[in-house]
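J.: Provided below are the primary sequence and the corresponding predicted coordinates.
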Amino acid sequence: LGWTVYQTGTAAMSGAVFGGLCAYGILHYYEQKIHGGALSFRRFPLFKQPSKPLIRRFLVEGGLVSIYSGLLIFFQLIDSFFVKNALEVYGLSEYGAKIAKGVYDRGQPLVQLGLVIATALSATFLPALTRHLTNRIYRQFLQTAKIYLRLTTALALAASLGLALLLPYINYALFKDYAGNAALVLFVFSIAFTAVIQAYQSIAQSKNSFRPSLKGAGWGLLIKGLTTSFLTGLLGTAGASLSTLLGLGVTLWYFVRIETKELNAFWKERHFGRKLMFSLLCMTVVLLLYYGVLNIVFGPVTHRSTAFFVSVIGVGIGASVFIYAVIRLRLFTVREWLMLPFGKKILRLNKKIKK
């Protein structure tokens, strides 16, 4: 339309407003259908002074949810201060550093998309965890928390690895070049770290444990801030991605360290870790074979539309192989499958295949 990049960006960002209004409309419709308007704003005294304990809970608990939902955005804020200057130290010109930083920022929307599942699982499990603790059913709480961690870890690792393997084609489909592949491949593994961190944080919050969660985020941000300039100056944008993984790794390590051995044992129970690694290996091998066949038969991809279709087919192949391996190895119990979106349909499909 002949707009400037700023006008185009403004129009693109306005999609968030319209998307939010659409989401509100859907939720309002179902609230009316389920509760008959009992949760309408009209029924709440908006201008009444809330109690101090409620304000404190709102700030502490709401603040923690905000921090961990936007943890990668805080990391991106640190990048905005340090990465461009560090890239000049790495040897790029000022203009080249700006371009490289823009390429590096391509990873953010991809990672945020991958974290949608983790956020949905958090919203599903947090009320159940809190209810079990309120009713003092610790055994049920522990079992539910382990299920939460198993589902989150498996889905987040599969999403990270699948995205990393398909990233060259996704990069070309979205931006018409292969620039920054190494940095972006590293960066997408932050999906796995962030998703598992969110799971541990939700479990801690359900136990009304807030200070350790703040410390965990603080340690992660500190490590990210201390290592970004050094690693970026040494390795370029790949170093910036590595500093993000280091910061998230420290936060995750902190949560694992403060949790009980019983909870952390989820990785070893029923050989979960070994089965998950084998399932991921199966997916990796099949996707690499898919890559090889494409390169031999069709050669390198030169059109964005082709790269897009190759990516979509790759997602379907990778997801199918992973789900098949997970079912065959019995990585999840029937109860765990039923907690997943489309889990019931996958189980039905599996029964039909066996017949």
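T.: Received it, and whenever you're ready, just let me know what you need. Predicted model, so just to flag it, every value in this text is computed and none were measured.
J.: contacts and neighbour counts: CA atoms only from here.
T.: OK.
J.: give the contact list for residue 239.
T.: By C-alpha atoms under 8 Å, 6 or more residues apart in numbering, the contact set of residue 239 is 183, 228, 231-233.
J.: How about the residue in this protein that sits furthest from its center?
T.: Distance from the C-alpha centroid of the chain peaks at residue 48, with 37.6 Å (C-alpha atoms, centre = their mean).
J.: Would you map the strands across the stretch 51-200 of the chain?
T.: With DSSP state E, counting those that start in this stretch as the definition, the stretch 51-200 of the chain shows no strands.
J.: Below is an additional structure, to be compared with the one above:
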Amino acid sequence: METKKYHAFWRGAIILTIASFVTKVLSAFYRIPYQNIAGDIGFYIYQQIYPFYGFCLILATYGFPIIISKMIAERLERGERKEAEAIICISFWFLLAIGIIGCSVLFFGAHTIASLMGDANLEKLICVIAFSFLLMPFLSVARGYFQGFGNMIPTAVSQVIEQTIRVSIIVFLSLFLIKKGVDLYTVGAGAMFGSIAGGFIGVIVLLFYLRKDFCSIFLQSLKGISNKKTIIRTLFWQGIAICVSNLVLIFIQMADSISLYSLLVQNGEPVEIAKMLKGVYDRSIPLMQLGTVVTTSFSLSLIPMITAAKERGDQVFIREKIQLAIKITFVIGLAASLGLASIIRPTNIMLFANGNGSVVLGILAVSILFSSLAITTASILQGLGQTVKPALFVVIGACVKLLLNYMFVPYFGVIGAAVATVIALLCIAILNSVLLIQVVNEPLIQKKPIVGVTIGALSMVLVLAGFMYMFERFGLQANEAHRGLAAIQALLCVGVGGLLYVFLILKLQVFTAQELGAVMKHEKVQTSLKKSG
């Protein structure tokens, strides 16, 4: 029986990890063709509003479903199925009320919000994205229901289909609208419609899985249900805490949406130039997202193991896996940050057609390491039962970002905003790390691996700098007229730099034989479970 539960646990964790990875990659990738279609000003328009959708998406994917599934699983463990179904019903009506409030605030406050952002034309985009909050209760409760009963398939399928439909509509509808010659704000509204359509399809997929149980569970009478206030309190506060902990990059984007464009205009930039500068600055978002997803996907796969070890009280195992997760994040995050910063100009041209803003993007590339550490440490802390403080640290980081924007942007423009982002993410990573050290009472990483990683990273940077110099000497420097050459240069540098870095990491024994063996064993467990499924 225990073996079956173990296999079911791992199978579910693997399914959700794969689905999460796919959706995050899609979420980062589509921005590149969208920028190519709509241009920097069109990209600015879209990114000004995206944080509102991103907040709703995290609520419906991570925050509320996790808490609902946890409460359901606890009741089922005690054999209280009726109480578990009552939680679903209460959660649905409570979140529906929150969704209606969120939709109303955005829809009727769209003009005020757009004015605060310094661009009244954003009003119709805010009105469109407001309706995403009406989909949130259906997505949250249905996913929490299935996860609580140990069935991860509906959640994974709905996430992947929702994101695929969303991305497809955004790209193809944007192409269609641009060819029709409509204004860029209408194109942005069309992209926001794609997000709503994707969420609606996700609801339909979940309702299909729920077709037999929807009425009996979701529409039951609330009168006979006890502990309603306790359920609502737990759902709201813990759901919000988990949600905020996963909103690191969204909060940073929100701070820029609120302040960056308006600050540029206030300090003398013409309106159209300020929009273009913000759009160029926003090119960093898919790069940061992709870098963070790749960096954290390896370390976050260890989180279910840490959570399971906490349940059985295995402190030694917890410490070992936490140190391994942090080491993996540091090793990959440092390589991604410094490697991308070293080849940012050809990468910028390859992805976005020109090299505008390469210096700014190079600074922001450094933040991949800090955002990865912030997300990994927050996830570990959640697995250890710490939910409130990581959420508070994200809010503190967002406030630091906003404050530094007001301090730096008037003097340094978008470069100041980039530096503010790096500092804010560094603050979150440090706060999480200090708390994690206190919780486990152990250092998160030893000195020897730090030395080895530093040598490997600096060697990689020097070799990449040499490659870039050779390209320039032979007249093959990346430029807008030869986008294909920029792609060759960027991809060649990725291959050479990556191979060198991996070789040095292994040569300098950054990972012990035991750690490498544990990772391989972990992969074998995942492979065998996939086959058994």
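T.: Nice, I can see it. All of these numbers come straight from a predicted model, not from anything done at the bench.
J.: which of the contacts of residue 239 of structure 1 lies closest to residue 310 of structure 1?
T.: residue 183 (21.4 Å; C-alpha to C-alpha).
J.: you'd agree the closest one is up against residue 241?
T.: Yes: look at residue 183 of structure 1 against residue 241 with C-alpha atoms under 8 Å: they come within range, at 5.9 Å.
J.: More neighbours: those two, which one.
T.: residue 241 (27 against 22; other C-alpha atoms under 10 Å).
J.: Can you tell me how far the more buried one is from residue 180 of structure 1?
T.: 11 Å (C-alpha to C-alpha, to the nearest Å).
J.: Residue 301 of structure 1 now?
T.: 17 Å.
J.: ok, these two, which is more surrounded?
T.: Higher neighbour count among residue 301 of structure 1 and residue 180: residue 180, with 21 against 15, using other C-alpha under 10 Å.
J.: Give the equivalent position in structure 2 for that one.
T.: Counting by TM-score structural alignment, residue 180 of structure 1 corresponds to residue 357 in structure 2.
J.: tell me the contacts of the closest residue to that match other than its chain neighbours?
T.: Spatially, and ignoring its direct neighbours in sequence, residue 357 of structure 2 is nearest to residue 280 (6.0 Å; C-alpha to C-alpha, 6 or more residues apart in numbering). Residues counted as contacts of residue 280 of structure 2 (C-alpha under 8 Å, 6+ apart) are 40, 44, 356-357.
J.: Okay, buried residues for the longest helix seen in structure 1 please.
T.: In structure 1, taking DSSP state H as the definition, the longest helix is helix 138-175. Buried residues in helix 138-175 of structure 1, defined by neighbour count with 16 or more other C-alpha atoms under 10 Å: 140-142, 144-173.
J.: Can you find the partner of the residue nearest to residue 357 of structure 2 in structure 1?
T.: Aligned partner of residue 280 of structure 2 by TM-score structural alignment: residue 103.
J.: Which stretches in the stretch 151-300 of structure 2 count as helices?
T.: Using DSSP state H, counting those that start in this stretch, the helices found in the stretch 151-300 of structure 2 span residues 153-180, 184-209, 214-218, 228-245, 248-266, 271-281, 284-300.
J.: Then the stretch 151-300 of structure 1?
T.: Using DSSP H, counting those that start in this stretch, helices in the stretch 151-300 of structure 1 cover 181-187, 190-206, 211-235, 237-258, 261-264, 272-298.
J.: quick one on the thing from earlier: now list the buried members of the contacts of residue 239 of structure 1.
T.: 183, 228, 231-233.
J.: Tell me the one of those nearest residue 323 of structure 1?
T.: Using C-alpha to C-alpha, those come closest to residue 323 of structure 1 at residue 183, 28.0 Å.
J.: Find the nearest non-adjacent residue to that closest one, please.
T.: residue 238 (4.0 Å).
J.: how about that neighbour, what's its match in structure 2?
T.: In structure 2, residue 238 of structure 1 lands on residue 415 (TM-score structural alignment).
J.: mind listing what the counterpart of residue 329 of structure 1 in structure 2 touches?
T.: Matched to structure 2 by TM-score structural alignment, residue 329 of structure 1 sits across from residue 508. Residue 508 of structure 2 makes contacts with residue 452, as judged by C-alpha under 8 Å, 6+ apart.
J.: Residue 508 of structure 2 and residue 385 of structure 2, how far apart?
T.: In terms of C-alpha to C-alpha, residue 508 of structure 2 sits 35 Å off from residue 385 of structure 2.
J.: same question, residue 520 of structure 2
T.: Applying C-alpha to C-alpha to residue 520 of structure 2 and residue 385 of structure 2 gives a distance of 28 Å.
J.: try residue 519 of structure 2
T.: Separation of residue 519 of structure 2 from residue 385 of structure 2 (C-alpha to C-alpha): 24 Å.
J.: These two: who's more crowded?
T.: Between residue 519 of structure 2 and residue 385, residue 519 has the larger neighbour count (other C-alpha under 10 Å), namely 15 against 11.
J.: hmm, back to that, run a quick neighbour tally on the match of residue 238 of structure 1.
T.: That count, for residue 415 of structure 2 with other C-alpha under 10 Å as the rule, works out to 20.
J.: again with the one 4 residues further on
T.: One way to gauge burial is a neighbour count; for residue 419 of structure 2, by other C-alpha under 10 Å, it gives 21.
J.: for residue 248 of structure 1, what are its contacts?
T.: 190, 193-194, 197, 220.
J.: Could you rerun that using 6 Å?
T.: residue 220 (C-alpha atoms under 6 Å, 6 or more residues apart in numbering).
J.: Look up how far residue 224 of structure 1 lies from it.
T.: 8 Å.
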